[in-house]
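Engineer: would you be able to build a 3D model of this:
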Amino acid sequence: MANTPGAKKAVRKIARRTEVNTARRSRVRTYLRKFQEALTSGDKTAATAAFVKAQSELMRAVTKGVVHKNTGSRKVSRLAAQLKKLSA
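Structural biologist: Okay, here's the model as predicted:
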């Protein structure tokens, strides 16, 4: 248990940050799911639009520190490969 005032403040800050990061991570997962749904439907235009939104949201999560840079790049690369396979 936190005893000093500084430690108590740190606990409050961590709780706020965790809540925000959870919301951001959930938002990323939502856009990834929408991309997968568009991909399985076979609609190329919808999949392309969903890819752009998912890529944007992933890179935003990278800049906010929710996702590591390499993880975000890897996920975007894999999404692009799936989209390319659909159009081939």
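
Engineer: going by C-alpha atoms from here, please, whenever you check contacts or count neighbours.
Structural biologist: Noted.

Engineer: tell me how far stretch 59-72 lies from the chain's centre.
Structural biologist: 8 Å (C-alpha atoms, centre = their mean, to the nearest Å).

Engineer: one more to line up against the first:
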Amino acid sequence: MLRATSRMANIKQQKKRVETASRQRLENLRYRSTIKTLAKRLERAVEDGDTELVESEHRALVRTIDKAVARGALHRNAAARKKSQAARVLAGAEA
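Structural biologist: Model (predicted):
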């Protein structure tokens, strides 16, 4: 019978890789979570109608998305999609 348990490596280098992968996974999660938060803040700023806040939130969102792509936390096509969505939200604020 097969068991679905995760087993820890018993080779020293593999233990290090498991730790590294875990740290990287958490950092990637932080990037993705921050992008979602910034997107919500942009939408809220558009609803409030504050143009300065909308511009700064959009800039912060695009910058974070670009950093996530450079870091490898986000695929470039997913980043392009998210930036396009943010641009549509921004265009809605200007209309």
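
Engineer: residue in structure 1 matching D50 of structure 2?
Structural biologist: Under the alignment (TM-score structural alignment), D50 of structure 2 maps onto D43 of structure 1.

Engineer: next, count neighbours for its match.
Structural biologist: Neighbours of D43 of structure 1 under the rule other C-alpha atoms under 10 Å: 13.

Engineer: what residues of the helix or strand harbouring F51 of structure 1 count as buried?
Structural biologist: Using DSSP states H and E, F51 of structure 1 sits in helix 44-64. Within helix 44-64 of structure 1, the residues scored as buried using 16 or more other C-alpha atoms under 10 Å are 44, 47-48, 50-55, 57-62.

Engineer: ok, now stretch 24-32 of structure 2?
Structural biologist: Under 16+ other C-alpha under 10 Å, the buried positions of stretch 24-32 of structure 2 are N28, Y31, R32.
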